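> sequence and predicted structure below; questions after.
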Amino acid sequence: MVQAQEVSNVIQMRRSPASTDEIAQLNFQLPNPEDEKLPEIEFQNQVEQAWLVCDRVNLQTDIWRGRILRAVRDREKWYGDGRGTGFLNWLKDREISKSQAYSLIELANSADTLLEGGYLEPEDVNQFSKRAFVETAKSDPEVQQLVSDAARKGDRITRREVRQLSDEWTAMTTDLLPVAIKEKAADHTIPTRYLVPLVKEMKKLPEVHQNPIREAIAESPNVDTLKQATAEARYLAKYLEAAGNVQALDNPSLNLELALEEALRIGCLSSTADLVNQAAQLEQTAVKLYLTWKRINALSDRLYVDSGASTPHLRTLLSCLETLTSEVIETPLTGGGDRTIRLQVLSDLDDQKIEA
């Protein structure tokens, strides 16, 4: 069983890092995983308590490690050789990678930002996971205040909670949603989890496409409308992004906006967006295929020149690859039985293009 006094000792840690005595007290009597008489819920509770205590000690320790590393790095900046050699050697002596060091420094910077800004008291640090600390420091001041309020109440703060609070703040303060929806979210008639994905998708759209969606949810402010609007905004964004990347659609006779309006009118926006997206992927794949084919041919030619009668196995390898290096590329269709894909590369003077 996790000792109550051990938990209390760690929770009461303040500005100083965990002392040797405090760390030594982390001698848990963990539950026996083979004890069939121990209820599962009790087993999970005991393990979770032990884990949280370790998290708190690790967070405090890593914050101070980050401060130490920052001091060593800054000292090197002022009095080193200008290349950071002393700092790197210091890390090497302690078997710390550069990425680990800067991750700890970032954690220390995050802690100092939140503490010096008055958002947190030193004891509130114990409520955070390490990644939550960094995420909170990067958030808007309003979000930092919301997170710190939750920490003061004793809530366990992970990166998921920080992101959730940040998303909810964005949803409630954005101009993309009508007042009617915000009011329903404020009185909990509509959960904010339905607003966040809609706002994220609407941000990707130009204003001309945002307005109809905003009007639709203002006219019928309910969960079903929000779900439908989110799906429509997602497909709109998908269509608009993909259409700009498809060279085949660069045609003066095509009006992409009118095509979009027609797709909306007959209720096939999803299929249209998927079609355009797949077309963009196909063009990109064709270009990649051509460049890869050219590279294989160049490598095959070089190997053919470098090899000869003394390398019969290399010559056999080149012979086997002729189905991929010739102007007709052949390869079996995976999972297609005896079916074979054939792609022909046609030459037109100095230009070449792929045709299937």
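Perfect, I can see it now.
> when you work out contacts or count neighbours from here on, use the C-alpha atoms and nothing else.
Will do.
> Three-state assignment for residue 81, please.
Following DSSP: H, G, I helix; E, B strand; the rest coil, residue 81 is assigned to coil.
> how near is it to residue 23?
Distance from residue 81 to residue 23, counting by CA to CA, to the nearest Å: 37 Å.
> those two: which has the busier surroundings?
A direct count of neighbours by other CA atoms under 10 Å for residue 81 and residue 23 places residue 23 higher, at 16 against 10.
> pretty sure the more buried one contacts residue 58?
No. Between residue 23 and residue 58 there is no contact under CA atoms under 8 Å: 9.7 Å.
> please enumerate the helices of the stretch 1-150 of the chain.
Here the stretch 1-150 of the chain has its helices, by DSSP state H, counting those that start in this stretch, at 4-11, 20-24, 40-79, 85-93, 98-116, 130-138, 141-152.
> the fourth one: which residues count as buried?
What it means is helix 85-93. Buried residues in helix 85-93, counted by 16 or more other CA atoms under 10 Å: 86, 87, 88, 91.
> helices along the stretch 151-300 of the chain, start to end?
159-173, 179-186, 196-202, 207-219, 223-243, 256-265, 269-306.
> second one coming, line it up with the first:
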Amino acid sequence: MVQTPSDTELVAVLQEQPQLDFELPDPEDEAISEHEFQQRLDNAWLVCDRFDLQTEIWRGRILRAIRDREKKGGDGRGTGFLNWLKQREITKSQAYSLIQLANSADTLIEEGHLQPEAVRNFSKRAFLETAKSAPEVQQLVTEAAQKGDRITCREVRQLADEWTAMSSDLLPDEVKQKAAAGTMPPRYLAPLVKELGKLPDSHITAIQEEVAENPDVDTVKQATTDARYLAKYLDAAIQVQALNQSDINLEKALEEALRLGCLSTASEVVKQAAQLEQAMVKLYNTWKRLSNVADRLYVDTGASTPHLRSLLSCLENLTNDVIEVPMDEMGDRTVRLQILSDTEA
């Protein structure tokens, strides 16, 4: 019968283990080629990355055990858990980040997607990226890890793009076939799917037809750009009160912008209009609050507070109906805005 070593025995073993000690190449040694220099540093970094990931997973499990124990027998406020963190100089956010990492690792292992020994094939960031991915992507990534492949964020993104390209209903069959044949890089298709998902069906169809007619990289990239600006146009136009209170046909204006190839400019126009309206509302509310507070301070002061009165006098350019603000330190240019509320207009 195999006996499990006690915690004391494990600590003793760890204390006897040598510390990480790399023989890093000398940056000034010209005899080492650039390729060898980069390779040796990459190998050292890989060891640190894997060591760091497994260490933090176990730290997360430890913290989870302490937290759960506190929930069961603590004071109900988590005081014991917080004190434990304080003694080890760990913030609450760091602790829960480690617990989340441990939960992700245990979920992947318990569901059979990942063997414990395959964790060492991940970089820390890649593992976190995998944990946040769709279940189908997780399966693709973990299968690659269990084959012994080194998994970095690049591999995770690549597999995620491939899955997106082959599974999305937003892409025409023509580009899916090219992606499956390896003639259309999936990294160009994933952004298109993302942008198309922001659009109403009526606008998706037109872009899909264009891509299906010319299923090449340039068309996909242009379609992605058009979809991005189109989404910005539609989103900003809804927020602009000046447009909502008029009879303008936004769809016709959009069609004209598409026909002239100036969709990005039209999108920027409505975006800036929305920001200006929001800034005006914020300006009015701030001006109103400043005026009210200044009036209250004026009532509370008198001849015995000449400096406070002087302060209020200096602020009159901001509390009057006409606001004056210099545009530079020299005061050569001044912007003046007259505020008229609905009751005063």
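Now that the structure is in, tell me what you want to look at. Everything numeric here is computed off the predicted structure, so don't read it as measured data.
> could you dump the helices of the stretch 151-300 of the first structure to a markdown table with distance to residue 53 of the first structure?
Formatted as a markdown table, the helices of the stretch 151-300 of the first structure follow (distance: least, CA to CA, whole Å):
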| stretch | distance to residue 53 of the first structure |
| --- | --- |
| helix 159-173 | 18 |
| helix 179-186 | 35 |
| helix 196-202 | 33 |
| helix 207-219 | 46 |
| helix 223-243 | 40 |
| helix 256-265 | 55 |
| helix 269-306 | 49 |
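> so which of those helices comes closest to residue 137 of the first structure?
helix 159-173 (10.0 Å; CA to CA).
> quick one, the closest one and helix 179-186 angle?
For helix 159-173 of the first structure against helix 179-186, the angle by axes from the mean of the first three to the mean of the last three CA atoms, to 10 degrees is 140 degrees.
> so helix 159-173 of the first structure versus helix 130-138, what angle?
Going by the same axes, to 10 degrees, helix 159-173 of the first structure makes 30 degrees with helix 130-138.
> how big is the offset of helix 159-173 of the first structure relative to the second structure?
Between helix 159-173 of the first structure and the corresponding residues of the second structure, superposition yields a mean separation of 2.5 Å, by mean CA distance after the TM-score superposition for the first structure.
> by contact count, what packs against that helix?
With contacts taken as 3 or more CA pairs under 8 Å, 6 or more residues apart in numbering; DSSP states H and E, helix 159-173 of the first structure sits against helix 130-138, helix 141-152, helix 196-202.
> tell me which residues of the last one come out buried.
Put plainly, it is helix 196-202 of the first structure. 196, 197, 198, 199, 200, 201, 202.
> save these as CSV, and put in distance to residue 341 of the first structure too.
Formatted as CSV, those follow (distance: CA to CA, whole Å):
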residue, distance to residue 341 of the first structure
196, 44
197, 41
198, 42
199, 44
200, 41
201, 38
202, 41
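> just to revisit the earlier point, now the helices and strands packed on helix 159-173 of the first structure in CSV, with distance to residue 4 of the first structure?
Formatted as CSV, those follow (distance: least, CA to CA, whole Å):
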stretch, distance to residue 4 of the first structure
helix 130-138, 24
helix 141-152, 21
helix 196-202, 40
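> those: which one's closest to residue 267 of the first structure?
helix 196-202 (19.3 Å).
> that closest one aligns to what range in the second structure?
Under TM-score structural alignment, helix 196-202 of the first structure corresponds to residues 190-196 of the second structure.
> which residues are in contact with the matching stretch?
For stretch 190-196 of the second structure, the external contacting residues (CA atoms under 8 Å, 6 or more residues apart in numbering) are 161-162, 164-165, 168, 170-171, 204, 220-221, 223-224, 227-228, 231.
> which pair in those spans the largest distance?
Longest span within the contacts of stretch 190-196 of the second structure, CA to CA: 162 and 231, 24.1 Å.
> how close does the residue lying farthest from the centre of the first structure get to residue 315 of the first structure?
Each residue of the first structure has a distance to the centre, and by CA atoms, centre = their mean the biggest one is for residue 309: 53.2 Å. Distance of residue 309 of the first structure to residue 315 of the first structure, computed by CA to CA: 8 Å.
> residue 171 of the first structure now?
In terms of CA to CA, residue 171 of the first structure sits 64 Å off from residue 315 of the first structure.
> give me the more crowded residue out of those two.
Using other CA under 10 Å, the more surrounded residue of residue 171 of the first structure and residue 315 is residue 171, with 23 against 16.
> got a list of what the more buried one touches?
So residue 171 of the first structure contacts 177, 192, 195, 196, 199 (CA under 8 Å, 6+ apart).
> redo that, cut-off 10 Å
Residues near residue 171 of the first structure by CA atoms under 10 Å, 6 or more residues apart in numbering: 165, 177, 182, 185, 192-200.
> pretty sure the residue farthest from the centre of the first structure sits against residue 316.
No. Residue 309 of the first structure is beyond contact range of residue 316, at 11.0 Å (criterion: CA atoms under 10 Å).
> quick one: residue 281 of the second structure from residue 275 of the second structure, how far?
10 Å.
> kindly report the same for residue 118 of the second structure.
50 Å.
> could you check which of those two is surrounded by more residues?
residue 118 (18 against 14).
> quick one: that one and residue 50 of the second structure, what's the gap?
Taken as CA to CA, the span from residue 118 of the second structure to residue 50 of the second structure is 11 Å.
> how about residue 57 of the second structure?
From residue 57 of the second structure to residue 50 of the second structure the distance is 11 Å (CA to CA).
> also residue 280 of the second structure?
Counting by CA to CA - residue 280 of the second structure and residue 50 of the second structure are separated by 52 Å.
> higher neighbour count, the two?
More neighbours surround residue 50 than the other of residue 280 of the second structure and residue 50, with 16 against 13 (other CA under 10 Å).
> quick one, what contacts whichever residue in the first structure pairs up with the more buried one?
Matched by TM-score structural alignment, residue 50 of the second structure corresponds to residue 56 in the first structure. Contact analysis of residue 56 of the first structure by CA under 10 Å, 6+ apart lists 7, 10, 11, 13, 18, 62, 125, 126, 127, 128, 129, 130.
> before I go, just wanted to say thanks for your time.
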